[in-house]
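1. The sequence isn't on hand, but the structure is:
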């Protein structure tokens, strides 16, 4: 009997589905269609339970990207995770649950059904982060899960609040909501998209297997918050300088930290954080379609970057330290070519996929009446992106190999190489195809020559600084390098905050924490007291009953 490979089977389904979504997305874009479906689950008397699905060009294009990257990740995982073990089947089902949760979130215009997908993403991502069942992955999973729960609280508040507006179909009523509703949704999306001050969980989630990292940090979990903000878009509340500054600081901090990091996957995770800051900042400048364009093009080259990093880790005995990875291009020329294409696309190198969206965002932002601080932060972050990208390139490609003597890697073509080949094609051509077909680049941006060349100047400056950073000796105080490699002490702020609250609560209640004092422990304590009073009342003799009867009789008269 022929044994079916489930990975290949689901790869075919998702790949065919992605092509259908691509065709439908372009059709809906040309015809300006929007379809709204109500799928009735349950109907009893006057109670009707429906699930709502909303198709427009934006949701269909995003579904195409999610399905395409998921199909490539699955066929890659068939080699990376091993096909024949039971744990690999568990991994497959978890990834499929993750994709279903994301599609539920993308296609629904209703906050209740969005909460189902949003919660599903949080729970399944926790299961995937703790997949290797070590102590470090458990702690990383806890950070990931608990930070995402904060965003769920914001969505629950939104659901209760929108009840007063008469319905949860938010997509038609964004012009009628008050400003506080938008601020709640901003903070909820910041937890999912790991903006300041919730950015600690994204590097920690690297404890997951590499195919999961590729899927989670390119097109699904971290982009859910950006997609929700695009759906809730209202220019009256989105043009906000405070949230713009937070997203720009996220770009700056993550780019700084990536320059002092030696873990390959963490460097790529911090670059994801930097790009999320760029998407958020373009949203808060009012560039909704450009933010969505960068979300799609970033998903293509970032998933490729993760999958190439996974091949390096796979062939180098699970080594993730870039200091041991020198001269990989001699052993694996094909993988190194794909890796460098995605790296250059991340930098915004002209005529690759990332260039079309990044360059449009930065040049359009110059027309938005920026102050000097925002202008400098934008360009400085652009230079830092090239800086850590070139540092990564230098360590992995040019640096002398420090790994093992007599170590030989053969770069044969298999299913892993097929998946990165397909993603490389998309990383090169997707940006220009999308910008031409959607007409997003048809407007002409007229700038002075020095501003027009400013982005290219910062790319070259970043490359030079990255080369210098590779050669640096520890000239500054060691605390400076600790500060930059530990996310600007973000973890420790949360520890001091917890410590302060714990001491405050301990002093105020004596023994119990406030959650226990006013929660389940306190309730059980008072229930016990009340039951003791009733017991005392019932086991006494008849005169207490007669006396209370007499009191009630007087009261009733």
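-> Looks like it arrived, so ask away. These figures come from a predicted structure and were not determined experimentally.
2. For the rest of this, base every contact and every neighbour count on C-alpha atoms.
-> OK.
3. for this structure, which residue is closest to the average position?
-> The structure's the chain has its C-alpha centroid closest to residue 222; by CA atoms, centre = their mean the separation is 1.0 Å.
4. what about the residue nearest to it when sequence neighbours are not counted, neighbour count?
-> Spatial nearest neighbour of residue 222, chain neighbours left out: residue 193 (4.5 Å); criterion: CA to CA, 6 or more residues apart in numbering. By the other CA atoms under 10 Å criterion, the neighbourhood of residue 193 contains 28 residues.
5. So residue 193 sits against residue 227, correct?
-> No - distance between residue 193 and residue 227: 9.8 Å, which falls outside the contact criterion (CA atoms under 8 Å).
6. ok, and for stretch 338-357, which residues are buried?
-> Neighbour-count burial for stretch 338-357, with 16 or more other CA atoms under 10 Å as criterion, is recorded at 338-349, 352-357.
7. Among those residues, which are located in helices?
-> Judged by DSSP state H, helices contain the following of the buried residues of stretch 338-357: 338-347, 353-357.
8. now what about stretch 38-55, what contacts it?
-> Counting contacts by CA atoms under 8 Å, 6 or more residues apart in numbering, the residues outside stretch 38-55 that touch it are 34-37, 107-110, 113.
9. What strand or helix carries residue 37?
-> Here residue 37 sits within strand 35-44, counting by DSSP states H and E.
10. Following element in sequence after that strand, please.
-> strand 47-55.
11. Could you identify the helix or strand that succeeds that next one?
-> The first helix or strand that comes after strand 47-55 along the chain, using DSSP H and E, is helix 57-80.
12. Please identify the buried residues of the following helix or strand past that next one?
-> Beyond helix 57-80 on the C-terminal side, the first helix or strand identified by DSSP H and E is helix 86-106. For helix 86-106, the buried set under the neighbour-count rule, 16+ other CA under 10 Å, comprises 88-89, 91-92, 94-99, 101-106.
13. What helices and strands are in contact with helix 86-106?
-> helix 57-80, helix 111-129, helix 221-231 (3 or more CA pairs under 8 Å, 6 or more residues apart in numbering; DSSP states H and E).
14. how about 7 Å then?
-> In this structure, helix 86-106 makes packing contacts with helix 111-129, judged by 3 or more CA pairs under 7 Å, 6 or more residues apart in numbering; DSSP states H and E.
15. ok, now which ones touch the residue nearest to residue 222?
-> For residue 193, the set of contacting residues under the criterion of CA atoms under 7 Å, 6 or more residues apart in numbering consists of 222-223, 225-226, 276.
16. and here's the other structure:
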């Protein structure tokens, strides 16, 4: 089977599967069906381990979106990874990644969820280190170790769930809500979701994972790895108590604000989009913490569409610019790559919440729900400042890459002739334009009653316009204004990256144990242990054996000396 055909076959298979899942989800939604399939693997005393599959409108719709985006990404990879000798291995890794996610989506059982969860973690490590260099290895290690914390939390939740005699958590969420064991399980699940969805203080792995090939980034940041945590919390939403939700709200809002602020000072194209993903994950988590889990799921799906498209466009630009990711080398790309830039602008506007694109339906509804919620002014302000920052970094990105002056080499081969990549992107553009309204009709068939005064109704639009203006101004005066007035912020951001988070969550975790290990190794393993143990005993035996050897060389002097000593001892004992 040649290299091109495997991409086509996998892409077509996933697309067909996606369509069938979508039609099934429509049927389940209209008839309000839930299909629960289980079979017993083994039973030990009072605990039975079941293999369980839960099919309802939510799992089927999510599977449909995951498969659709994956099919486009694999089709896109056919051209993007064309020069790769091991493209078949890459496609198989991506397929394993997608299958792990599908397995996680249909599992209402903590043990089967752990299989999908760990599958995502392990395959993501293989994909992040795909380009084998030191930077990729470091990024892969941060990704794997951060996600291990969540895996351990999930294992502990499984251990606590033993109290109920079954791991099908879906049965116990509402009836056991006030139970102490269920509260412990909920906190552990929250910890697992926070690591997978990169909330503070586990945010440092998400921008680091950009070392992976761009099609992988497109998949990871849209519908698979990072959304697993949000999806798990959506499934667990009935068991989450008020204290837990308040904690989640604070953490997610701070994540949203931190990543939005950070993206405005970043020059790496992929890192800006990665920080944008982090901001949107914070938005999903925060609306989930306010009790609107359907709305969080709605934004999860719309975000998946425009974020996958955004990464595909970024990949196309990087591909054409000879693997350059710095946005300062771009500029005026609309003249050379009009179709790619059109797609990127549509995705960017959807991210900003431009009316009647996919992002608008979910973001606008989320912000209006926030205005109607019972929250304090701090959370309220952070919500709207973060929304403004989203528009700001999006317009800054457009200014640097699409418009402005051309800053690349005078001798270049920029073109829009990657038709395979463009076809993959065009399919997603249609969904980015139409997907939001379609999902709105499906998920919220009854309109929500939103009652707000005019100034609050216009607040979202005002924040977006202010953000767009700010993004343009930052871009225009970046050399003078940004470097002088925000020197302190630049220092704290670049030296510590994201409020010193890698220092706190990664470096501190590695540094002190490694120093301790070095001291133990130096002073005990290679110090006193050697002196009193193996090496010391060896030297003692060696010294004694040398002495004995010198005695046994049959030297006449030694023989006569020993004879005299023996005679002396004999006489001594005789006369005593």
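-> Looks like it came in fine. Given the structure is predicted, the values throughout are model-derived calculations rather than measurements.
17. re the thing from before, map the residue nearest to the centre of structure 1 onto structure 2.
-> Using TM-score structural alignment, the partner of residue 222 of structure 1 in structure 2 is residue 226.
18. quick one: that match from residue 265 of structure 2, how far?
-> 23 Å (CA to CA, to the nearest Å).
19. Quick one: map residue 351 of structure 1 onto structure 2.
-> Aligned by TM-score structural alignment, residue 351 of structure 1 pairs with residue 356 of structure 2.
20. same deal with residue 162 of structure 1?
-> Looks like residue 162 of structure 1 aligns to residue 161 there (TM-score structural alignment).
21. which residues of the stretch 151-300 of structure 2 fall in helices?
-> For the stretch 151-300 of structure 2, the helices defined by DSSP state H, counting those that start in this stretch cover 180-196, 205-208, 214-222, 227-235, 242-263, 269-289, 293-320.
22. go on, the stretch 351-500 of structure 1?
-> According to DSSP H, counting those that start in this stretch, the stretch 351-500 of structure 1 carries its helices in the segments 353-365, 372-393, 415-438, 449-452, 454-470, 478-485, 490-509.
23. shouldn't residue 306 of structure 2 be in contact with residue 345?
-> No - using CA atoms under 7 Å, residue 306 of structure 2 and residue 345 do not qualify as a contacting pair, with a distance of 10.4 Å.
24. so how many other residues sit close to whichever residue in structure 2 pairs up with residue 449 of structure 1?
-> In the superposition onto structure 2, residue 449 of structure 1 corresponds to residue 454 when matched by TM-score structural alignment. Summarising burial for residue 454 of structure 2: neighbours were counted as other CA under 10 Å, giving 8.
25. so what's residue 454 of structure 2 up against?
-> Residue 454 of structure 2 makes contact with no residue under the criterion CA under 7 Å, 6+ apart.
26. before we move on, the earlier item: now distance to residue 393 of structure 2 and mean neighbour count too, for the helices of the stretch 151-300 of structure 2, in a markdown table please.
-> Formatted as a markdown table, the helices of the stretch 151-300 of structure 2 follow (distance: least, CA to CA, whole Å; neighbours: other CA atoms under 10 Å):
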| stretch | distance to residue 393 of structure 2 | mean neighbour count |
| --- | --- | --- |
| helix 180-196 | 24 | 22 |
| helix 205-208 | 16 | 23 |
| helix 214-222 | 17 | 26 |
| helix 227-235 | 22 | 22 |
| helix 242-263 | 6 | 21 |
| helix 269-289 | 8 | 27 |
| helix 293-320 | 13 | 25 |
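27. Please produce TSV containing these, extended by distance to residue 149 of structure 2.
-> Rendered in TSV, the data for those read as follows (distance: least, CA to CA, whole Å):
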stretch	distance to residue 149 of structure 2
helix 180-196	7
helix 205-208	12
helix 214-222	19
helix 227-235	13
helix 242-263	17
helix 269-289	19
helix 293-320	23
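28. Go through those helices and name the closest to residue 23 of structure 2.
-> Proximity to residue 23 of structure 2 (CA to CA) singles out helix 293-320 among the helices of the stretch 151-300 of structure 2, at 16.3 Å.
29. In structure 1, which residues correspond to the closest one?
-> Residues 288-315 of structure 1 are where helix 293-320 of structure 2 lands, counting by TM-score structural alignment.
30. how big's the offset between that stretch and structure 2?
-> Comparing stretch 288-315 of structure 1 with its match in structure 2 after superposition yields a mean distance of 0.3 Å (mean CA distance after the TM-score superposition for structure 1).
31. how close does residue 366 of structure 1 sit to residue 174 of structure 1?
-> The gap separating residue 366 of structure 1 from residue 174 of structure 1 is 27 Å, by CA to CA.
32. now residue 253 of structure 1
-> Following CA to CA, the distance that separates residue 253 of structure 1 from residue 174 of structure 1 is 32 Å.
33. try residue 394 of structure 1
-> 48 Å.
34. who has more neighbours, those two?
-> Counting neighbours by other CA under 10 Å for residue 394 of structure 1 and for residue 174 shows that residue 394 has the greater number, 18 against 15.
35. What's the match for that one in structure 2?
-> Here residue 394 of structure 1 is matched to residue 399 in structure 2, going by TM-score structural alignment.
36. quick one, what contacts its match?
-> Taking CA under 7 Å, 6+ apart as the definition, contacts of residue 399 of structure 2 comprise 472, 475.
37. hang on, the earlier thing: which residue in structure 2 aligns with the residue nearest to residue 222 of structure 1?
-> If you follow residue 193 of structure 1 across to structure 2 using TM-score structural alignment, you land on residue 197.
38. same deal with residue 208 of structure 1?
-> Taking TM-score structural alignment for the superposition, residue 208 of structure 1 sits opposite residue 212 in structure 2.
39. what about the nearest residue to its match once chain neighbours are set aside, distance to residue 67 of structure 2?
-> Spatial nearest neighbour of residue 212 of structure 2, excluding adjacent residues (CA to CA, 6+ apart): residue 128 at 4.1 Å. Residue 128 of structure 2 sits 21 Å away from residue 67 of structure 2, taking CA to CA as the criterion.
40. Rebuild the helices of the stretch 351-500 of structure 1 as TSV, extending it with distance to residue 74 of structure 1.
-> As requested, the helices of the stretch 351-500 of structure 1 are exported to TSV (distance: least, CA to CA, whole Å):
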stretch	distance to residue 74 of structure 1
helix 353-365	23
helix 372-393	27
helix 415-438	9
helix 449-452	41
helix 454-470	34
helix 478-485	32
helix 490-509	33
